[in-house]
Each structure stands twice: as C-alpha cells, then as structure tokens.
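Trainee: just the structure for this:
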Amino acid sequence: MNDWYRADVSAEYAAGLMQWLERRHIPAEQALADTGIGTAQLEGGLRLTTQQDAALLANAVRLSGNAGIGFELGLHSRLTWHGLLGFALMSCRTLGEALELWTEYLDLRTAGFCLSSHRRNGQLELHLQDLSPGAPMRACALERLVTMTACLGAQLTGEALPEVEIWFKDEQPAHFAAYAERLPRTRYSTGMCLVRMPERYLELPLATANAVALRQAKDQFEDERLRLGQSDCLVVRIKNLLPLDNGSYPGMEEVSQALCMSSRTLKRKLRLLGLNFRQLVDEARKSEVLRDVLNTGMTIDEIAERRGYSDAANLTRAFRRWTGESPSQYRAKLPYRLQRGEIAA
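Mentor: The predicted structure is shown next:
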C-alpha cells in the first residue's frame, strides 16, 4: 500500500486529462476534489503519486460518465505530453530506436509500469508489467499506457501502421465497444498485456532525427533518474530478487528479464552507479551465508551446497575474506555476539 504514495506518474498526463475534461465543461475544482493534487503540482511539471493519479482518474470517470477514460487519453495523447522523452523519441533515427528508448526510460514518465521488448516470428512485442497491481483504477491506467504506446508509431512516422495490435490478458470490458473502431486491432483474454507490430516497421525512418539532441536528452535522463532516486530503487529491486527460494542465485539475464530490461541496459545502469551485478550477488550471498552460519542446525557443508559453493573450503575462504574468521570460529562466538548486540537474537 505504501508504494501507492510514491512519486509515480508525470503530472503532464494529468494536465492532458484536465484539458479533456475542460472541453467537456467539467470544472477543474470538481476534477481535483479529494485528490490531494494542487494546481502548482500540475503547472510545475511535477509527479503524482499512484494514489493521486487513481483518484483523478476515478473523478474523471464519475464526472464524465465515461469508463473508457484510459483509451480516450491514449488516443488524444501527443508526443509533447511525454516531455523531454517525447522530444528524444522524435530525435531517434528509426521507429525501432525510438521504441527501444521508450522501453528504457518509461520509468521517468510512470514508475508503476515497466516495459520489456521481445522479437518473435517477425514480430516485436512490447510487454507491459504492472508494478502496483493492487492499486485502484489500474485497468484505466493500463489502458492509457497501452494506447499511448500503440499510438507512438503513427505519431513518430506520420504514417498509418495498420498491423499494430494491442493484447490484454483479461476479459473485454463493456466500455471497449465505444472505442473498437478507433483503436488498433485489440485482443482480450490473451493472458498477457502487450503491444505488437511487424519487425519491418522498426526500420521506418523518422524525419525529425537529431543525434546530438538525442545524446543530450539521454544525459539529462540519467541525471533525472539519480535525482528521483530511481537508481537506488533499481539496486533495491535487484536485491529483492536475490536469492531464489531454493537458496541459489539467478544470473544477470534472469534478473534483467524480471526487471523488464535487457542485460546490456542493466549492466549500463549499474555501471553509472559504480556497481556491477557480480558485486550485488556477492553482497547478497555474504548476507545469506552469515545468516546460515548463525543457524547452528546447518553444517558448513550444507551451507556451502545451499549457497552455490563447490565445497566447504571455498566457502571458508570467502568467509575469511569477509570476516577474518572461519565459519566455525564465527559460530563459536555466537553467545558473545548476542550479548554484545552485534546480531539479533
């Protein structure tokens, strides 16, 4: 529940919704009622929490009587709604490069969802994962993001791309019927949420390409990510995946897939923090081994096997490097460590 109160969604998307409501003569005061969103928050290009975004969407649905607000916003979205990221998308050389950028930096626009790209049978699939699935109005927020993503190709190339498809994992909602003819081909009850298109679309050139502007935008993205604490969040998310339930440790490919990014992107992001994946795994293994050694019900051989060491001797060498003692020496001092408060009882 606490995650719903973190800075999540760019206020520029809320501003777009406010404009849509204004054209329908719905007063801003009513739309913002009980959301905790201030005018300065919208005008300053700040971020809304997941809870604030949900409250605004709920008000919009209630005041307009339109349960398809998510689709509506996605269809009305413009590249300028994405702020600097929209400018960077326009600066890419091809549509494929732009979609890769969208996937990589989506967290700067909304941290509650992540995208991963996969190529299968001549198709590009952009899979969406909801990181706050229990939050209110998630179906609406998901429809907004999926539709925005599906519309990017036509917006960037200036061409109609008739083979773009949208897939939703759940059943078709009643409000879809009003949008069926305006949306790309849409499938429901697929068990997955994604935007799909032929790989040949990825080679389409963008008339607005600008390599210098793109490079400058990427530099600003990394600065913004550090400012927002997103990089710290990345380390926490990695550590949360270590170790697996059976005590083993996943590889970089497995972790990067779980984080909805390529291993190359994960490696680069960690390098910007002065870290590497092996270092984080070693830190996680150290923490688990220390905890295991203090469990007197496990032998050193059992701990070595559980934590991925070839034998007890290798574990002991690593343990001496960490603590200056062997596992047996460390375990023998357990009563003293408890008394000193160095470890919890």
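Trainee: C-alpha from now on. contacts and neighbour counts both.
Mentor: OK.
Trainee: find the centremost residue of the chain, please.
Mentor: The residue lying closest to the centre of the chain (CA atoms, centre = their mean) is Cys114, at 3.0 Å.
Trainee: which residues sit against stretch 118-138?
Mentor: The contact list for stretch 118-138, computed with CA atoms under 8 Å, 6 or more residues apart in numbering, reads 1, 3-4, 50-51, 54, 57-58, 111-117, 142, 146, 192-200, 260.
Trainee: now restrict the residues you listed to buried residues only.
Mentor: 4, 50-51, 54, 57-58, 111-117, 142, 146, 193-199, 260 (16 or more other CA atoms under 10 Å).
Trainee: let's see which of these end up in strands.
Mentor: 113-117, 194-198 (DSSP state E).
Trainee: distance to Leu131 added to those, as a markdown table?
Mentor: As requested, these are exported to a markdown table (distance: CA to CA, whole Å):
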| residue | distance to Leu131 |
| --- | --- |
| Phe113 | 5 |
| Cys114 | 7 |
| Leu115 | 11 |
| Ser116 | 13 |
| Ser117 | 17 |
| Leu194 | 15 |
| Val195 | 18 |
| Arg196 | 21 |
| Met197 | 24 |
| Pro198 | 27 |
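Trainee: farthest-separated two in the residues you listed?
Mentor: Across these, no pair lies farther apart than Phe113 and Pro198, at 23.4 Å, counting by CA to CA.
Trainee: can you give me the strands for the stretch 1-150 of the chain?
Mentor: All strands of the stretch 1-150 of the chain, identified by DSSP state E, counting those that start in this stretch, fall at 7-10, 47-49, 113-120, 123-130.
Trainee: just put those in CSV and tack on distance to Trp102.
Mentor: Conversion of those to CSV gives the following (distance: least, CA to CA, whole Å):
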stretch, distance to Trp102
strand 7-10, 14
strand 47-49, 18
strand 113-120, 8
strand 123-130, 10
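Trainee: among these, which is nearest Leu79?
Mentor: Checking the strands of the stretch 1-150 of the chain against Leu79 by CA to CA gives strand 7-10 as the closest, at 13.5 Å.
Trainee: before we compare anything, build this one as well:
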Amino acid sequence: MRLGSPLNALLTGSSILPAQLADPHLEIDPDQELQVIHNLVRLHGKVPGLGLMAGSEYHLTTYGIWGYALITSPTFRQAVELGLRYLDLTFAFSKVELKQSAGVASIVLSVDHLPPAVRAFVAERDSSAIQVLQRELFGVSLPLRAMEFTFAPNAPMSQYEAMFACVPQFNTEFNRATFDEQWLNLPLPKSNETSAKFCEVQLESLLSRRMQRGGVSAWLRNKLLADISSSPSLAQIATDHFMTERTLRRRLTTEGTSYRDLLTEVRQTMAEELLTSTGLSVSEVSSRLGYSSPSAFIHAFQKWHGCSPRQFLDTRPEQVKRD
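Mentor: This is a model prediction of the structure:
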C-alpha cells in the first residue's frame, strides 16, 4: 500500500478478500501469503531494497506469543533455539538453521525450495526481520562478523549497512549472518523463566492445533512440499517437532496414510508440474525431488504413468520441453 499498489492487486490470486484483513482471527495459509509475495515482487520488484523494507516491519510484537517467548528466554541461545523450534508459527519462508564451529556461530537461511522469482526478496526480508528481532531483544545490534547473500545487491550499500551495520558480501554460497559464538550465551534483559515456560506450552499447543486442523497428513504434506529436495525422513521430522517417530506414524495411520504414501504423492504431483511448466530437464527435476539419480526418478515415474518422463511430455506438445 505504501508503494502505491491497490490492495486488490496485491491480493490477486490469493483468495483473500480485502474485507477479511480487518478480522483479527483471520488465518492466512502459506500458499496464500506466497501468492501475495509473488504479486508484491511482480509489481515492485525494482524498488531498491524491497526485501529490506519489508523485513524492517517485523517486530517482536508482530509475532504474538512467539515473540514474547523470545523476549522471556534466559539467553540469546535459548531464544534462537526456541524460535527455530516453532518457526512454523511465524511468517518466515526461509528454512533457518543455527550452525556453530570454532567459536563462530551462523544463522543460515535457505530459500532454494521457493520459486526463483521470490528467493532474493524472501532472503532479504527474513534476514532483515531476524536482525530487527535481535536488536529488539538486546536494545542494541550485536556486531556481525559477516553478512552474506547468494544473489547480487538489490539496493545501495547504504541501505544494507543501515540494516546490518556491515557491508554484506554478495553472490556467495549461502545466505548467512555470522557472529561470535560467545554472543549466544548473553543473558536477555527481560528474561523470565516462568513466563518462558508458559509461552512454550502455548506454542506447543498452537502447533498441535495447526497440525490437527487440517490433519497431520495435510501438515506433513506441506512440510514435504517445502523441503522436497532433501526429502527429510519421518524420524527427522518427528525429532524437529519434539515427538517420537512412533507417535507421528500412528497419527498418519489413523488418517489412513503413511509417510511413504505422502512422499510419493508429493513427488508425483511436483514431477508433473515441474516437467510441464518449468522447462527443467529430467535430471534437474530428479534433483529437485530428492532422488539419488535420474534413473531412480525415471523408474518411479514409469510406475506412476506407465511411461518415461520424455514420453509423458511428448503427449503434451503444447508444453515447454527441454532435453
């Protein structure tokens, strides 16, 4: 709106009505939000620092109970770990990891699972939002050793310096903020152990309700869609969300499905879409879907359709093809 676009233009294709935005109980699913991001980038992608501007609007209070849980955590490390544990309850589209080695810590953001058109925007937005949250937790910015982005700069260096208090490196291997590991052990000024425990109980309840609302299978399907290239195991997904593999498997069985069935379903759906609408080669599609080799993908595709990916495409001459 601040950039001059009508609200209807930003909501195009999202199934969100302008009047609904006044409802404080409205829940917008990730697909709807991603469509709005697509519209924003399409309309204003040439605005310098669009992602930085968007990220600066996300404050601790924006996240509700998740933000309050961070504020009341005992240390910065515990705030980061809790934040990542319940990242599904936030607006972030990046996959975020905390990595530590030889006295250095890094917050690494991966956006490879997103459509190429929005990756740079999301990486800048989420990196900026994290920087704002860190600043609000301490009241000052902790010094970064380095800020890196996998893409070329989208704004004057002065905008990046104002956000990150350093000059980022671009066209690097990772989207990553690096800092001294010792900062993770700093106590937070508003820590409160009782409040922190209460918040975590509430966050766990929110996450459970979100999973149950559409069923565990719908939740897991969305997890796989977001991370299909690495095809995380059921055990890893269960561990990441603090439940046992047995519990997660039992819930899926109750809903009449299994991890293997959902993984096959997601791969089949995405294979058809990638082959017919992106122009990616069979080898590239195989990699995107997490297969160990193109031959393994071709074998699976033949089981689904009774023909090879190339034969499948040959029956659709109107679609984009690429050898």
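Trainee: one step back: select, out of the strands of the stretch 1-150 of the first structure, the one closest to Thr208 of the first structure.
Mentor: For those, proximity to Thr208 of the first structure was assessed by CA to CA; strand 123-130 is nearest, at 22.7 Å.
Trainee: superpose on the second structure and give me the mean offset of the closest one.
Mentor: Once fitted to the second structure, strand 123-130 of the first structure is off its aligned match by 1.6 Å on average (mean CA distance after the TM-score superposition for the first structure).
Trainee: Provide the aligned range in the second structure for that strand.
Mentor: Strand 123-130 of the first structure corresponds to residues 104-111 in the second structure, going by TM-score structural alignment.
Trainee: excluding chain neighbours, what is closest to Ala67 of the first structure?
Mentor: Nearest non-adjacent residue to Ala67 of the first structure, counting by CA to CA, 6 or more residues apart in numbering: Val61, 5.3 Å away.
Trainee: what number of residues lie near that neighbour?
Mentor: By the criterion of other CA atoms under 10 Å, Val61 of the first structure has 16 neighbours.
Trainee: with Gln172 of the first structure instead?
Mentor: Gln172 of the first structure has 13 neighbouring residues, counting by other CA under 10 Å.
Trainee: distance of the residue nearest to Ala67 of the first structure relative to Leu32 of the first structure?
Mentor: In this view, Val61 of the first structure and Leu32 of the first structure are 12 Å apart by CA to CA, to the nearest Å.
Trainee: in the second structure, what stretch matches whatever helix or strand Glu305 of the first structure lives in?
Mentor: Per DSSP states H and E: Glu305 of the first structure is located in helix 300-306. With TM-score structural alignment applied, helix 300-306 of the first structure matches no range in the second structure.
Trainee: please identify the buried residues of that helix?
Mentor: Under the neighbour-count rule (16+ other CA under 10 Å), helix 300-306 of the first structure has 300, 303-304 buried.
Trainee: any chance of those residues in a markdown table, plus distance to Ser287 of the first structure?
Mentor: Putting the buried residues of helix 300-306 of the first structure into a markdown table (distance: CA to CA, whole Å) gives the following:
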| residue | distance to Ser287 of the first structure |
| --- | --- |
| Ile300 | 15 |
| Ile303 | 12 |
| Ala304 | 14 |
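Trainee: ok, those residues vs Ile26 of the first structure, which is closest?
Mentor: Nearest to Ile26 of the first structure among the buried residues of helix 300-306 of the first structure, with distances taken as CA to CA, is Ile303, at 64.0 Å.
Trainee: OK, contacts around that closest one?
Mentor: Counting by CA under 8 Å, 6+ apart, Ile303 of the first structure makes contact with 289, 292-293, 312.
Trainee: mind checking the longest helix of the second structure?
Mentor: Scanning the second structure for the longest helix, with DSSP state H as the assignment, gives helix 116-138.
Trainee: tell me what angle that helix forms with strand 104-110.
Mentor: 140 degrees (axes from the mean of the first three to the mean of the last three CA atoms, to 10 degrees).
Trainee: average distance between helix 116-138 of the second structure and the first structure?
Mentor: Once fitted to the first structure, helix 116-138 of the second structure is off its aligned match by 1.8 Å on average (mean CA distance after the TM-score superposition for the first structure).
Trainee: buried stuff in that helix?
Mentor: Buried, per 16+ other CA under 10 Å, within helix 116-138 of the second structure: 118-134, 137-138.
Trainee: check stretch 299-316 of the second structure too.
Mentor: 300-301, 308-309, 312-313.
Trainee: and if you look at stretch 272-279 of the first structure?
Mentor: Phe277.
Trainee: can you give me the end-to-end span of it?
Mentor: End-to-end distance for stretch 272-279 of the first structure, by CA to CA: 14 Å.
Trainee: one step back: farthest-separated two in the contacts of Ile303 of the first structure?
Mentor: Longest span within the contacts of Ile303 of the first structure, CA to CA: Asp292 and Ala312, 13.2 Å.
Trainee: of these two, which one has the most company?
Mentor: Ranked by neighbour count (other CA under 10 Å), Asp292 of the first structure and Ala312 place Asp292 first, with 21 against 17.
Trainee: skip the chain neighbours and tell me the closest residue to that one.
Mentor: Ile303 (6.6 Å).
Trainee: swap in Ser283 of the second structure?
Mentor: Pro294 (5.2 Å).
Trainee: go ahead and confirm the one you found touches Ser286.
Mentor: Yes: judged on CA atoms under 8 Å, Pro294 of the second structure makes contact with Ser286 at a distance of 5.3 Å.
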